[in-house]
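Engineer: The sequence isn't on hand, but the structure is:
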């Protein structure tokens, strides 16, 4: 017996990975042109970053640029390695890998900040310490909300130990999006960082004293990172005062760890920070301050320092026009504390795991408080539009509203309104729709008006009257229309969105007469109006009154423009019986907005009606209270 053997060769393809982990992006300079990439170099030699604006995956040879490391320091049980990329193009995607003698890392990417003053988003919070579940939840939400940068107010770990820091950086990898996008951090020092070295050596920030500033855009927004764990006065005060004096940014902001006036009664007052910074913030126009440390939630009204008098509470008094808004105070994973020390200038306060989601544009800053516990169920914003709230995002909505808005009173923005089509209207596929908008600018001129359908730009009009024509090509679909007006200063305003439907819609619209003045009788012989009859005779009302005309006013029908009415009917209810026969004629007033019925003579017959008369010969009405089909007059 002969046996055959099939020999199978199994080829294993082995990919050689670089020996590094615990990746981080840090902003230390101009965020439009510079980024610091940090990682832990586990083993291997000659690490290098390969990068470019085209995604070549892990094929490092194809990337046009490379950068050797600038600094490497062994600290907290890691070989913290840093490479600064400079000369980058603003508002641009950059893809990169890290190679060493042992292989190539995964491919990551980041987006440089814009160099102009376009709208940007940020996340701000602190105190991630020792509860890893909320810490990871908050980190995961960073990957889904895709901010321009993350402001982190200190107390990353509980004991500043090597093992805690290694766990912290492992958890920080949750901030990396599923497509490999990373988001830069701007860190401050907290009291649980035993020294400045923790922030300086692990994030390679620009100052060993851990106070520094970063400006976004041309002059849109400056964030001052301060150090509340060293003297707020002295050199730090002198630096901050000098920086603020020379700053022409539209918005100025600060972050530091310990709050001036904590909203937890067991926490000591931040008198050093208050004495050195509060008045300086107010005098130099610092609009928004992020504080941490107390493991609680607070937002304040705009405030200024005070030393006494009516309304002065704990050194602050409300100033809606020029005050500074303070928000915080931690909750990125540290043990929560009761928010039990509110002030009369506290806007809202609470206790839950959270961070702040901040939108900055020339005209305003918007701050939302985001609860992080449901992070796994939250959708994601897109890389191109980080401002649309994703599904299931848990935005705190306290008594004074979910959005804290700081308005720039020095900027005048255009006004724009969509005038056609109307919201909720129905249209036909492959038939052109004219879209019209009104736009004006109080201190200048309108440069152009952009028209969007489902966020896709379809036309830009540079002259009034502003309009475009658009033809929908997909049937049975809803579309969102909006316009954006841009003035001669480059300021933008987006109109209120409207929704239209393209296709066939079947809808029943009902109107019931509830007002006594919306039905009336007019005597045929004299034209006299009878406004308060207890019922309506159709149409003979005895020998004394004779025949009469009946007027019925149905309000709020709201029939969409261009709608086809396939069927309509009027339904009556019997209040007394009659076995006689009758023949009725029904007419409709020739008006899209019929006027009220009044007691003026001939108010029914003097109106203009459509030529067509609907004839109705109802059956005998034999039961009081009946309102079934035979009490309806249908017209198709």
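Structural biologist: Structure received. Here the structure is a predicted model, which means the values were calculated and not measured.
Engineer: from here on, contacts and neighbour counts on C-alpha atoms
Structural biologist: Will do.
Engineer: The stretch 301-450 of the chain: strands as residue ranges?
Structural biologist: With strands called from DSSP state E, counting those that start in this stretch, the stretch 301-450 of the chain shows them at 303-305, 316-318, 325-328, 346-350, 354-360, 364-371, 394-395, 403-407, 415-420, 426-427, 433-440, 446-453.
Engineer: quick one: which of these is nearest residue 211?
Structural biologist: For those, proximity to residue 211 was assessed by CA to CA; strand 325-328 is nearest, at 18.9 Å.
Engineer: sorry, back to before: export the strands of the stretch 301-450 of the chain to CSV and tack on distance to residue 70 and mean neighbour count?
Structural biologist: Formatted as CSV, those follow (distance: least, CA to CA, whole Å; neighbours: other CA atoms under 10 Å):
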stretch, distance to residue 70, mean neighbour count
strand 303-305, 43, 22
strand 316-318, 45, 22
strand 325-328, 35, 28
strand 346-350, 44, 20
strand 354-360, 32, 23
strand 364-371, 36, 21
strand 394-395, 41, 18
strand 403-407, 40, 17
strand 415-420, 50, 19
strand 426-427, 61, 22
strand 433-440, 52, 18
strand 446-453, 46, 21
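Engineer: quick one: which of those strands is nearest residue 142?
Structural biologist: Nearest of the strands of the stretch 301-450 of the chain to residue 142, taken as CA to CA: strand 354-360 at 9.7 Å.
Engineer: tell me what that closest one is packed against?
Structural biologist: Counting contacts by 3 or more CA pairs under 8 Å, 6 or more residues apart in numbering; DSSP states H and E, strand 354-360 is packed against strand 120-125, strand 364-371.
Engineer: try it against this one:
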């Protein structure tokens, strides 16, 4: 063997991760969608490989792995089960080995527990994606300013990759000689800009932007689920971040984005709210007056945000730096700005100047910042917007730092100068937040009809005391309890779905919200399938009965004649007095032979509790039938295994109702049905395939009691609390009253 070939082969065999060809990482790794207990790690390889992440407490002890099956070039792994506010080191590769040497810089830090107060640092980049020397100059200035300090968040304000947001443009703007040293240990949280929507589409969440970034859609990082990556929210410590789409999603009141925004803001109890998107509501030279997207954000986004106390709004699009006063209530054109009524604080917002902008925890006042010059810059600003304290056309990025109730902001030029800075201070709670959970009713409880319920909660506080628990239904307050045991009564007013939450407040003014409990009110649908061989039967014209059939002939069996079919269902648990609104049997086709005309009549067995079928002669036909019946003329059954509308009977609610109304019927009673007629459809039987045997589904509701608030009828026994009365019952006025005795009065 040639010596050079031998050595090369030995190299491939000995180095982990190297097979018959080398694999190279061409993008990343980079971090996405961090939460207190999970992190998403993404990277790209030049050839398709398997996917694996190693992680652990230090670079030399990567004890754990997470693997995704299959081969691909774009890799994504969600690491779960992590501790909050903790650092983990990691590397990436495939099932053959690691493709990145573990190091002290390859780490991620999970988010703090929501509400936790600690120093939080974010780097804000607007319109950065030029992929050129100017973008690198802004980067280098920030790196020199920040040093080795960990950055918790990178906030991207849109126009992240010029000109069209293509994959190649993102590669140059982020992953090649740009931010890769930062992306391995800091999570990016992007907003979409108008340049990305050239190649990406928000309604379908498709294109390079949506391929490269992974955003939370189900509330997994905090906030209310948005159901889309186009707009979303997340919590980091005591900050709630809201990310909106100002370019490619609906921006009118009533559009899904605005409905979600209202719900999301109503649900957060974080100390700080920071919102960001791409198009500025207030900008220079009349841009925000003349351009429709800018106007729409001011008219639609801003009122909702301000009504919920948003503290800071970050935008890009204008390639400069513009920073407002602390303002509130300016939703019109720039000519309508009234500093007397809309200017909450018209100072400079600087601790060493006129003082920080100050607001109480629920106070009015928002600072609006345009930071859109991390890669592009416009010419001089001829006509600043009147809401702006400072406007300048220079390259730069923004640094955000929050510690407890203080937020510090700096505009860092590409030359390293800090050209603008401000501080916002607000009153925030101290100490640890309480804990609270709803104990009754249980999650998923269903009520058949509107009625009064008692909602209870447990609440505690590790470093103080709980002072109140407020209860909410569908985000609307329904009452406050100021002492344990914590509870409130609530009338479920109508059929529908209800979401319950409880918010506890402690003696240090900390708050915490419970997990949501879901209730439903209204008709119930219950289904039961044939459960044993003796629950489906065929009775031949001779009267002989078979309960071991491989299929069910409805009703003609060639060579035998027209049969009578018996079906018995158990476990439906329909309470006496229920009003049946719909009932149908669904079969699964065993054959696609159709003898027509096919006309089948369905009866019920007039029995309080139907017995199982036996082989006794005429055990099906001899059973007493209901007076109600239903005629079913089924469509052709086209394919074996079909279980659709053609295999579903007409509504047999009157038949079931007659059985339910029988005086001896109980919720545990079995219900039997009898089918006879002409023609043929062939269905699966229990013996032929138990999972495909006939199924009966019944929808029912219950009438309201005479006294809904009491959940009882007139004449029902009760206790009036008076020990001197007897025979207490609910009277005609829905009061509990007893008969006086000699001791009464």
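Structural biologist: Looks like it came in fine. A quick note: this is a predicted structure, and the numbers were derived from the prediction, not measured.
Engineer: can you tell me which strand in the second structure is longest?
Structural biologist: For the second structure, the strand with the greatest residue count under DSSP state E is strand 38-56.
Engineer: can you redo the helices and strands packed on strand 354-360 of the first structure as JSON lines with distance to residue 291 of the first structure?
Structural biologist: Shown next, in JSON lines, are those (distance: least, CA to CA, whole Å):
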{"stretch": "strand 120-125", "distance to residue 291 of the first structure": "8"}
{"stretch": "strand 364-371", "distance to residue 291 of the first structure": "13"}
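Engineer: which one is the counterpart of residue 426 of the second structure in the first structure nearest to, not counting chain neighbours?
Structural biologist: For residue 426 of the second structure, the aligned position in the first structure is occupied by residue 408, per TM-score structural alignment. Using CA to CA, 6 or more residues apart in numbering and skipping the chain neighbours, the partner closest in space to residue 408 of the first structure is residue 363 (5.0 Å).
Engineer: Ok, which of the helices and strands packed on strand 354-360 of the first structure comes nearest residue 447 of the first structure?
Structural biologist: Nearest to residue 447 of the first structure among those is strand 364-371; the distance by CA to CA comes to 21.2 Å.
Engineer: residue ranges for the helices of the first structure, please.
Structural biologist: 132-145, 162-172, 197-203, 234-245, 271-273, 279-283, 542-545 (DSSP state H).
Engineer: Tell me which residues of the lengthiest strand in the first structure come out buried.
Structural biologist: Criterion DSSP E: the longest strand present in the first structure is strand 477-487. Buried residues in strand 477-487 of the first structure, counted by 16 or more other CA atoms under 10 Å: 479, 481, 482, 483, 484, 485, 486, 487.
Engineer: wait, residue 233 of the first structure sits on residue 280?
Structural biologist: No: look at residue 233 of the first structure against residue 280 with CA atoms under 8 Å: they stay out of range, at 11.4 Å.
Engineer: I'd like the distance between residue 129 of the first structure and residue 169 of the first structure.
Structural biologist: As judged by CA to CA, to the nearest Å, residue 129 of the first structure and residue 169 of the first structure stand 12 Å apart.
Engineer: Ok, residue 115 of the first structure next?
Structural biologist: The gap separating residue 115 of the first structure from residue 169 of the first structure is 30 Å, by CA to CA.
Engineer: can you check residue 490 of the first structure too?
Structural biologist: Distance from residue 490 of the first structure to residue 169 of the first structure, counting by CA to CA: 41 Å.
Engineer: More neighbours: the two, which one.
Structural biologist: Applying other CA atoms under 10 Å to residue 490 of the first structure and residue 169 shows that residue 169 carries more neighbours, namely 18 against 14.
Engineer: Would you mind finding the match for the more buried one in the second structure?
Structural biologist: Under the alignment by TM-score structural alignment, residue 169 of the first structure pairs with residue 174 in the second structure.
Engineer: Who's the closest spatial neighbour of its match, skipping the chain neighbours?
Structural biologist: Once flanking residues are discounted, residue 174 of the second structure sits nearest to residue 180: 6.7 Å by CA to CA, 6+ apart.
Engineer: What residues does that neighbour make contact with?
Structural biologist: Neighbour list for residue 180 of the second structure: 28, 30, 174 [criterion: CA atoms under 8 Å, 6 or more residues apart in numbering].
Engineer: correct me, but the last one touches residue 129?
Structural biologist: Right, the one you point to is residue 174 of the second structure. Yes: proximity of residue 174 of the second structure to residue 129 meets the contact threshold set by CA under 8 Å, at 7.5 Å.
Engineer: Alright, I will stop here.
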